[in-house]
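Q: below are the sequence and a predicted model for it; my questions follow.
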Amino acid sequence: MKKILYTAVLLLTAFTAPAQVISNGIIKYEKRTSLKLQMKNTFSDKPDMLRYIDQVPNTVSSYFTLYFTPRQSLYKFEEHEKLQGMASYFTGSSPANENVVHRNLRHDTITAKKKFYDAEFILKEVPKAHQWKIEEEIREIAGYPCRKAVTTMFDSVVVVAFYTESILPCSGPESISGLPGMILGVAIPRLYTTWFATEVQLKEPPPEVFAYNFKGKVTGSEDMEAMVKKSTKGWGGSWSVYSTWWMKL
């Protein structure tokens, strides 16, 4: 009964009461990966990798910041959870785990920096359009009522997002977008990873944060994907497929 009442209050607050629309701010995200489960399923046919499972924690976290204005947003890696030994190695060397993504909201273009081990890619492209199915479920994230939406990426990867109409710039973590509001939560079960906002700061970002230097040669996403597949050929398990998904996210 309490759960029903709480949901009703969220719905009433989000969709019937007048609300202040936020267009400038800073959002802190925690990215959490179920590392032990990811390794178990990704390296199912690689006994030499599976022997490290007992040396890693169940989950590991990384932290990102999203700066946004009505014109643009910048999603930027901050730090990894402090870990030791093999846990630190697997977290630090995972593909695309320190991404920086700038989004021009006026022209709907993105510029991104992504790392694949020692290789670094600079991408400039129009974000791919996804067919989102907006559902009735509402949950509160970082103090904001968020509606659930579901889509499929890369033909078969289900992505669950939670967005709020209280923050108008249509942006979110990584390159994920296309919803009528800011995305404060994402879950991708096949990547064993979630992104959830932990804090929303209602202040205008300093202009210099958007002057991020994307230094390097611009690479097309198809060339990047081909390089990742070539580099991981013969690794066994599902790591080649997972690596490609991470880099395209």
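A: Yes, it's here.
Q: alpha carbons only for contacts and neighbour counts from here, please
A: Noted.
Q: wait, M86 sits on P57?
A: No: M86 lies out of contact with P57 (C-alpha atoms under 8 Å); the separation is 9.7 Å.
Q: helices along the protein, start to end?
A: With DSSP state H as the criterion, the chain has helices at 2-15, 35-42, 47-50, 85-93, 221-232, 239-248.
Q: hey, which of those is tucked in deepest?
A: helix 35-42 (a mean of 19; mean count of other C-alpha atoms under 10 Å).
Q: check it against this one:
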Amino acid sequence: MKLLGIKLKILAAACLFSGVIKAQDFQGKAYYATKSKLDLGTWGATMSEAQKKQVQERLKNRLEKIYILTFNKEASIYEEDEKLDAISGATDSWGKNFAPGKQYKNIKTNTLKQNQEFYGKQFLVTDNLQDINWTLTTDTKKVGQYTCMKAVALVPTSDLYWYDFSWDRLRDNQAQNNSETADSLQTKSIKMSQIEAWYTPQIPVSHGPGAFTGLPGLILEVSADNTTILCSKIVMNPEDKTNIEAPRKGTEVSKKDYQEIVIKKMAEMRNMYSGRRGR
């Protein structure tokens, strides 16, 4: 009964706000701060706390970023606020190869179009939106001035971070091409990411930062693996409107195709480096 009451509150808020959406050229901007913890793995086990802190500070501009989500009723653009990097003079050319690019999402057409640059080549990754089977809970809390509700989900980690690269993925890919280990891979467990999201029915649009969409309200906070995304500011109906249009530049590929391109290139680089070291 309590969950039913929560759902009725969501519906009431959506009905109240829908009139505002239809009555004007509706648009909003949400500003998100992202923070990631650096997983140093076995390498970190040999480091002192001072060394770990030094590495963390050196990679701060990769681990802490600001993104802007510009949205209307059906579509959104999610992109990094690169002005901050320009002001600070921070550069991370290596990290940009594995960071999410400018992202267009359309809820109505279930479409994702995302710009990705990989070693100087431009790609336009075109696919469906990430399929997330959310479970709504009755938990509530305030994020800024907005009352939010909690939702949780489990998503395959490789689906969530398809633009990134890991040596484990390269090893699995090579093993898949080996007939002797193909059977063992079929029984290998898939790594899953636990997602906790907080959304507000006060802004009843199904948008959110990054891959996170599909809830009955704008997502203001997300925790997934080592990353937390928190909305710090929302501007409703800004005076300067943004054209929310799908990008067109770049070689069009699917998420799966893009992953294969990255894995192939990284394998080539590893083999080239190993060959030089063996001389």
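A: That came through, no problem. Small disclaimer: the values here were computed from a predicted structure and weren't measured.
Q: right, so of the helices of structure 1, which gets closest to D118 of structure 1?
A: helix 85-93 (9.1 Å; C-alpha to C-alpha).
Q: could you pull out the strands for structure 1?
A: Counting by DSSP state E, structure 1 has strands at residues 25-33, 60-68, 72-80, 100-104, 109-116, 119-125, 133-141, 144-153, 157-164, 182-188, 193-201.
Q: do you know which of the ones you listed lies nearest T244 of structure 1?
A: For T244 of structure 1, the closest of the strands of structure 1 is strand 109-116, at 9.8 Å, according to C-alpha to C-alpha.
Q: the closest one versus strand 100-104: what angle between them?
A: 170 degrees (axes from the mean of the first three to the mean of the last three C-alpha atoms, to 10 degrees).
Q: which one of the strands of structure 1 lies nearest to M224 of structure 1?
A: Comparing the strands of structure 1 under C-alpha to C-alpha, the one sitting nearest is strand 119-125, at 7.3 Å.
Q: on that earlier part again, would a markdown table of the helices of structure 1 with distance to P127 of structure 1 be doable?
A: Below are the helices of structure 1 laid out as a markdown table (distance: least, C-alpha to C-alpha, whole Å):
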| stretch | distance to P127 of structure 1 |
| --- | --- |
| helix 2-15 | 28 |
| helix 35-42 | 27 |
| helix 47-50 | 35 |
| helix 85-93 | 26 |
| helix 221-232 | 11 |
| helix 239-248 | 11 |
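Q: quick one, which of the ones you listed is nearest to V158 of structure 1?
A: Nearest of these to V158 of structure 1, taken as C-alpha to C-alpha: helix 239-248 at 11.7 Å.
Q: what's that closest one packed up against?
A: helix 221-232 (3 or more C-alpha pairs under 8 Å, 6 or more residues apart in numbering; DSSP states H and E).
Q: before we move on, the earlier item: tell me which of the helices of structure 1 lies nearest to F162 of structure 1.
A: Ranking the helices of structure 1 by proximity to F162 of structure 1 (C-alpha to C-alpha) places helix 2-15 first, at 13.4 Å.
Q: which residues are contacting the closest one?
A: The contact list for helix 2-15 of structure 1, computed with C-alpha atoms under 8 Å, 6 or more residues apart in numbering, reads I138, R139, E140, P145.
Q: please produce TSV containing those residues, extended by distance to T91 of structure 1 and neighbour count.
A: Output for the contacts of helix 2-15 of structure 1, formatted as TSV (distance: C-alpha to C-alpha, whole Å; neighbours: other C-alpha atoms under 10 Å):
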residue	distance to T91 of structure 1	neighbour count
I138	32	20
R139	29	18
E140	29	16
P145	31	22
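Q: skipping adjacent residues, who's closest to the alignment partner in structure 2 of P169 of structure 1 in space?
A: Here P169 of structure 1 is matched to V205 in structure 2, going by TM-score structural alignment. Nearest non-adjacent residue to V205 of structure 2, counting by C-alpha to C-alpha, 6 or more residues apart in numbering: G217, 4.9 Å away.
Q: so what corresponds to that neighbour in structure 1?
A: Looking across to structure 1 (by TM-score structural alignment), G217 of structure 2 lines up with G181.
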